[in-house]
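J.: sharing a model prediction with you, sequence too.
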Amino acid sequence: MTLLLQAGGDLFTNGFFMIAMLAVLVFTMIIPQRRRSKQQKAFMSELKKGQRVVTASGILGIIDKVEDQIVTLNVGNKTYIQVTKNAISKELTDAIYPAKTEG
């Protein structure tokens, strides 16, 4: 009888440990990823002409035109390329062209 109770206690402890690990995984990986995804979608919806951006492949340019999901970038000397909105990286844009602070 003590053997059954001891085995049952171990099963409960292991199950609790697995649930705790799952909770840690959710709070450290899944929730921050959702937050970044929402920020990226907001950034893409606010793209406008004249804004300096960086594509995910590292191309620097100034937005010349925004049409639905296509963005035309001026990459220098009247050279234009078209990329999709999701190719523009918020992280790199913020790193290379930091937001101007008023002060």
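T.: Done, it's in.
J.: drop to CA atoms for contacts and neighbour counts, all remaining ones
T.: Will do.
J.: can you check which helix is longest in this protein?
T.: helix 2-25 (DSSP state H).
J.: here's the one I want to compare it with:
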Amino acid sequence: MLPILLLIPIMYFAMIRPQQKRQKQWQQMLADIKPGDRITTSGGIRGTILSIKDDGIIIKVAPDGIKMEIAKSAIGSVTTEDKAS
């Protein structure tokens, strides 16, 4: 019975807690985005944020300057101007 009881905390610290930490970091990243930040979507599209709406953002994609509207949940990573400098 003791090994089964020990398995629950081990599973929590090995699987559930790291996932919750990554989720909080991702939500904080989305809360901190601003126009001018460079993003990469989960689909691999790279662009610069032009404007932010409630649940979406408008990005400008190189080389032709095409404007696209994407969902905030599609953002995979953000590179701010401070990090690029």
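T.: That came through fine. Because the structure is a prediction, the values reported are computed rather than measured.
J.: hang on, the earlier thing: the second structure: matching residues for whichever helix or strand comes after the longest helix of the first structure?
T.: Remark: after helix 2-25 of the first structure, the chain's next helix or strand is helix 31-45, criterion DSSP states H and E. Matched against the second structure by TM-score structural alignment, helix 31-45 of the first structure falls on residues 17-31.
J.: for the matching stretch, buried residues please.
T.: Of the residues in stretch 17-31 of the second structure, 26, 30 count as buried by neighbour count, 16 or more other CA atoms under 10 Å.
J.: mean shift of that stretch relative to the first structure?
T.: On superposition with the first structure, the average gap between stretch 17-31 of the second structure and its aligned counterparts reaches 0.6 Å (mean CA distance after the TM-score superposition for the first structure).
J.: any chance you could list what contacts that stretch?
T.: Contacts with stretch 17-31 of the second structure, where a contact means CA atoms under 8 Å, 6 or more residues apart in numbering, come from 72, 75, 78.
J.: and the equivalent of the first one over in the first structure, what does it touch?
T.: Under the alignment (TM-score structural alignment), Lys72 of the second structure pairs with Lys85 of the first structure. Taking CA under 8 Å, 6+ apart, we find Lys85 of the first structure in contact with 44, 69-71.
J.: could you list which of those belong to strands?
T.: Among these, DSSP state E puts 70-71 in strands.
J.: ok, and the contacts of Lys85 of the first structure in the second structure?
T.: Retained in the second structure: 44, 69-71, out of the contacts of Lys85 of the first structure (criterion both residues aligned by TM-score structural alignment, their matches' CA atoms under 8 Å).
J.: out of those residues, which end up buried?
T.: Neighbour-count burial within these applies to 44, 71; the criterion is 16+ other CA under 10 Å.
J.: distance to Thr28 of the first structure added to the kept ones among the contacts of Lys85 of the first structure, as TSV?
T.: Output for these, formatted as TSV (distance: CA to CA, whole Å):
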residue	distance to Thr28 of the first structure
Met44	25
Gln69	31
Ile70	34
Val71	33
